[in-house]
Each structure stands twice: as C-alpha cells, then as structure tokens.
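# Dropping the sequence and predicted coords here.
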Amino acid sequence: MGTTVLQDLAPAKVNLSLRITGRRPDGYHLLDSIVAFTDFGDTVTVEPSDSLSLEVDGPHADGIPTDDGNLVIRAAQALARATGTGRGAAIRLTKSLPAAGGIGGGSSDAATTLRLLCRLWDVSLPPKDLAALALTLGADVPVCLEARPRHMSGIGEKLGVLPPFPKAGIVLVNPGRPCPTPDVFRARSGPFSTPALPMLPGHSAHALARALTRERNDLTEAAVSICPEIRAVLSALRDAPGTLLYRMSGSGATCFALYETPDKARAAAAKIAREEWWVASGGLA
C-alpha cells in the first residue's frame, strides 16, 4: 500500500476592490473588499511523517523560511494543537507567486495547508472554529480557506456570500519592488470610505468589469508613493489589448486586469511582459 500524498493549489487572492472604512483603537484598519481567486498559484503537497517539516522549491523559493517564520508551519502547528493530534507531516511548498506581493500568497499557502492536513490527519474542527484558528494566523487566511469570491469586511474576519462570478480572464503583474503593507497604510491619508454597494457580478466578464468600475482601491495613491513602478504597471495594463478593468490588488505592488477569457488574458500578458516584472495569467477560479 503506497504512502498517502495529497496536493492542492494555493491560488492567488485578488482584491478586486478595496475600501478602507475605519480604524480600530488597536490600530487595525477596517476593510471592505471584493475578493476573488485565480486558477493559478502556489502548490502545497503533504505526506505522512514522524515529524513536521517544510521544504520550499519553485521559482520564488529564495528567501522563504522553512521554520515557524513561515505561515505554513504555523498553520500546521496550530491545527495540531487545536485537534490534539500527535501526527507529523512532510510539507512541500512550491512557490510560484512572489512573496509580499499583495495577492495573499502566504495566507493562501497556510489555508491550503490547513485543508490538506485535515484530510491527511483525518481530523476536523467545526467550520467556525477552523475559521477562528485561521484568523489567528492572519487577516486574509479565513477568506483563503474558502477560496471563492467573497465580500470581506472588518479586518478580514467578516465574509459575505456573493453571487457566482462569470468566467473571466485575469493578468497579474508585479514590478519586482517591495511595497510593505505597514508602510502603505502609514502613507495613506484622507477620510475613510463608506462600505461598498451590493455586488452584482452579472453573467459575463464585461458585466463583472462594469460592476467593479464603481469600486476602487483606496491604497493605490499611498502604494504608488512608496513604489512608483506601480504607475508603469497600471499604464501597461490599461494599454494592453482587450483590457476590461485594471487596478492594484490589496496593498500592492501587484496589479491586475480583467479580460473576456483566459486566452485573451494570456495574449495580453505576452504583450505586457518585461524582464524585470513578474507576469502571470489565467482565469478567475
């Protein structure tokens, strides 16, 4: 009987919109965001082991920690504590998404690890408890547990259901420059926004883009002040053939554009490609 090996995609998380609606006394900002996921991303593989270990490979593996400095290990440790299991796992993380890119790579890796280890270890937690555990790892981890379009608010812990999204293509571009989230929030100025209006994504990529045009990303100006290269990325996405909507995701520096189909997204990505930029394309999950 062979060894059980489980593998799953840890998709990129894209903030299709991001409003900053307030700030708590503890300093955490309150968000209102339409979140979606791509059909490409990192890959997490787990198999049984006597101990807990992490190996990282892939095109963006450089500098990624393999100890509890990595959310993947912290997620595994938290799940083991919460369920009382003494089992281990050999985890391999294949990094295809750039670290600290504003597309939830680490959070998605951690959420995917939780899902896989629940299966590998044959353990479970009530959904609310698993979501609460995920929130202790980071504000984006709960939404990445579900990996489907959601209306996210609070500090990330409040997840509202959205109508199904239509099929659409997406291009992600990162200029290869650091854009630390704490610095972006510190650079933000001006009044807070009101919450987003109800989201009606429609039945086509064109309808989805139209619905999102009334939204925005409140952190764009602050992020550009820290990473001016974002402006060049947004210009390239605007000018690419077939672009329906373009915007920065999260706190940057990754930006996205929507297209009618994944094939049109891939064609646009080929036009946008620059040696110093990370460019990926595919579909919305």
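In hand now; what should we look at?
# okay, CA-based contacts and neighbour counts for the rest of this
Fine.
# any idea how far residue 70 is from the closest residue to residue 277 other than its chain neighbours?
On the basis of C-alpha to C-alpha, 6 or more residues apart in numbering, the spatially nearest residue to residue 277 that is not a chain neighbour turns out to be residue 175, at 4.6 Å. Distance, residue 175 to residue 70, using C-alpha to C-alpha, to the nearest Å: 23 Å.
# second one coming, line it up with the first:
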Amino acid sequence: MQARLVTRAPAKINLSLRILGRRADGYHELDSLVAFAGVGDELTLLPGEESGIAISGPFAAGLSLGSDNLVLKAERALRNELPALRSGRFHLTKRLPVASGIGGGSADAAAALRLLARLNGLPPGAPVLYAAAARIGADVPVCLEARARVMQGIGERLGPPLRLPALFALLVNPGVAVETASVFGRLGLKPGETISRETVPGVAPVAPPYAPREIVEALAAGNDLEAPARGAAPVIADVLAELSALAGCRLARMSGSGATCFALFDDCRASAAAGKLLARAHPSWWVKPTMLR
C-alpha cells in the first residue's frame, strides 16, 4: 500500500479587500491582495482506503463528515474531471477557527486537490485542478498554490505571485462565527450595482520586496466588508481597537468577511510579545503570532 500523503492548508489573509460591485447574477466582484500565514490545518490522505474523512483538532467540533464537507467536495469535483481518479481516506487536523474569514474550508479543499494531484501524477498547475477548484468555492483557486497574489472577479481571476517580504503578524479571532452571506447581504448592493473600479494599489510582481512600512502604505485600500461585518458581530470593533492599541502595531485590519482580524508588526519579537499580552487579557480568544508571505 502506498504511504500516506500529507500537506498543510495555510490560513488565507486578505491584506486588502475592495468590493467593486455586484454582478447581474448576484455574485459580488472583488479586488483583494491575499497572503498566506504560517499557521493552518493539516490534511492527510491514506491512498487505497475507502473514501471518507475523519476530523480531529481544536476546531473539529461540529464539522460535517458527510458529502457537504469541502474536502470530499474537492474529491468529487476532481473525479468529475478525471473519472479514473485514484483516492483514499482523508484525515483533517482542524487548527483554524471555522467561519472566520481566513479561508479555512477553502484551504482544506485546495489541500485535498494537491494531495490527489500528487497521488495521480498531476503537475501542480494542471488545468483540471483549477477547473475543479472553481466549482467548489470562490476562494479555492487562490489557495491551490497558497502564494501571495491579487485575486479579482469572484475569486477566479488570479494575478501572478507577488514577492512580498515576510510580514510579522498577529491573528486574532474572538470566537464568533460570521456567516459570509449575511455580511455581503448587509452591503445592500443590488444586482448590477457598481461601487468602484479602483484596484489594489502599489504592489507589482516585478518590484523588489517591499519593506513592512511600504506595505502598510500600499494597503490604504482597506476592507470594504469591515463595516457590515461589525454590524453582524460588534465584537470585531473591540478586537480591532485592542490590536491598534498594542505596542508596535503598524496596521490592524479584518480579514475576509470576519471575524478574524490581524495586526502587522516590524519583527517577530514585537508580534510575539503583543500576542502574549492579548492572550492574557482575553484567554477565550484565538491568538496566533505568525508570518504572512
């Protein structure tokens, strides 16, 4: 029997997120600079075993083991492209909060596609992987390579990988699940309505790596979902206020549709010290110093 295959599913962080409008079909157009964290879930594939999934880890409670699980959806989506797909049984170690704006489920689905690609001898950039990813969810394509880049459209249009520096960050989730659909609903956009056609400024794939201060200047675009998310979960405002008050914080922002927020610092010592302070003050919050790339 072939040895088990293992991969990480890193958290996706929206460094900036602009909503440009709502398409006639109801989907929202966005423009977002995305990076990936050093923390994430872990997915294992046991080739040749009966298809299915087991889940463990600190955030495993309540996750479905049925056909609606995103890992199993990824397997089915790729099998639709490749009927003779070899597979097996998955085991997910769930370390990321659920419904938290950091793409945990999408990262897990993308991880499943990567493992199945390895098992079936598919190259990482195989078009069938991206075709399958696009059918699972808007964030899954950008999670396939898990590299910093700009994503546009509803998430299906990906720019080239960007050479960002290591960004020393603190991720914080207050333990409140936020439903993405409700946040978009609070925007109140009608089908066909446009907000803006501005794009993420200041970052080019051929430019030298940016210093952290220059990254902060480039990210003045903000997150357009922050205000409606605060309406759905007022604690987000508290998290952002706490992060902004931490010594050395260069920028505090919400990721995705929330409720996870992040702060950027000049070095790992500052982010680690801030994390210890915040964890002592709020022991029920999920607090993780990490690097974004």
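Looks like it came in fine. Quick caveat: nothing in here was measured; it's all calculated off a predicted structure.
# and the residue nearest to residue 277 of structure 1, how many neighbours?
The local packing count at residue 175 of structure 1 equals 23, with neighbours defined by other C-alpha atoms under 10 Å.
# Tell me if I'm right that it and residue 252 touch.
No - Residue 175 of structure 1 lies out of contact with residue 252 (C-alpha atoms under 8 Å); the separation is 9.8 Å.
# Pretty sure residue 72 of structure 1 sits against residue 117.
No - Residue 72 of structure 1 sits out of contact with residue 117 when judged by C-alpha under 8 Å, with a separation of 10.8 Å.
# which one of the two has more residues nearby?
Neighbour count, other C-alpha under 10 Å: between residue 72 of structure 1 and residue 117, residue 72 has more, with 29 against 25.
# Can you check my assumption that that one lies in a helix?
Yes - under the criterion used here (DSSP: H, G, I helix; E, B strand; the rest coil), residue 72 of structure 1 sits inside a helix.
# what's the closest non-adjacent residue to it?
residue 110 (4.5 Å).
# compared with structure 2, how much does the host helix or strand of that neighbour deviate?
Residue 110 of structure 1 is part of helix 105-120 when elements are defined by DSSP states H and E. Averaged over the aligned pairs, helix 105-120 of structure 1 sits 0.6 Å from structure 2 after superposition, using mean C-alpha distance after the TM-score superposition for structure 1.
# how about the strands in the stretch 151-285 of structure 1?
For the stretch 151-285 of structure 1, the strands identified by DSSP state E, counting those that start in this stretch occupy 158-161, 169-174, 245-248, 255-259, 278-283, in order along the chain.
# After superposing, tell me the mean distance of the third one to structure 2.
So the one you mean is strand 245-248 of structure 1. On the superposed models, the aligned residues of structure 2 are on average 0.7 Å from strand 245-248 of structure 1, with distances taken as mean C-alpha distance after the TM-score superposition for structure 1.
# Pull the distance from that strand to the chain's centre.
In terms of C-alpha atoms, centre = their mean, to the nearest Å, the gap separating the centre of strand 245-248 of structure 1 from the centre of its chain is 15 Å.
# just the first one next, same as before
For strand 158-161 of structure 1, the separation from the chain centroid amounts to 16 Å (computed by C-alpha atoms, centre = their mean).
# Ok, the fourth one next?
Here strand 255-259 of structure 1 shows a centroid-to-chain-centroid distance of 14 Å under the convention C-alpha atoms, centre = their mean.
# Now do it: which range of structure 2 does it align onto?
Mapped onto structure 2 using TM-score structural alignment, strand 255-259 of structure 1 covers residues 261-265.
# Residue 32 of structure 1 touches residue 158, doesn't it?
No - under the criterion of C-alpha under 8 Å, residue 32 of structure 1 lies out of contact with residue 158, with a separation of 9.5 Å.
# Neighbour count: these two, which is higher?
More neighbours sit around residue 32 than around the other of residue 32 of structure 1 and residue 158, counting by other C-alpha under 10 Å; the figures are 24 against 15.
# Doesn't that one belong to a strand?
Yes - counting by three-state DSSP, residue 32 of structure 1 is found in a strand.
# Contacts only, for it.
Contacts here follow C-alpha atoms under 8 Å, 6 or more residues apart in numbering; on that basis residue 32 of structure 1 touches 18, 19, 20, 21, 151, 152, 153, 154, 195, 196.
# for residue 167 of structure 2, same thing?
With contacts taken as C-alpha under 8 Å, 6+ apart, residue 167 of structure 2 has the following neighbours: 212, 264, 265, 266, 267, 291, 292, 293.
# let's see it at 6 Å
Applying C-alpha atoms under 6 Å, 6 or more residues apart in numbering to residue 167 of structure 2 gives the contacts 291, 292.
# what about the nearest residue to residue 268 of structure 2 once chain neighbours are set aside, how many neighbours?
Taking C-alpha to C-alpha, 6+ apart as the measure, residue 268 of structure 2 lies nearest to residue 168, with 5.6 Å between them; neighbours along the chain are not counted. Burial of residue 168 of structure 2, expressed as a neighbour count using other C-alpha under 10 Å, amounts to 22.
# Residue 168 of structure 2 contacts residue 291, correct?
Yes - at 4.7 Å, residue 168 of structure 2 counts as touching residue 291 under the criterion of C-alpha atoms under 6 Å.
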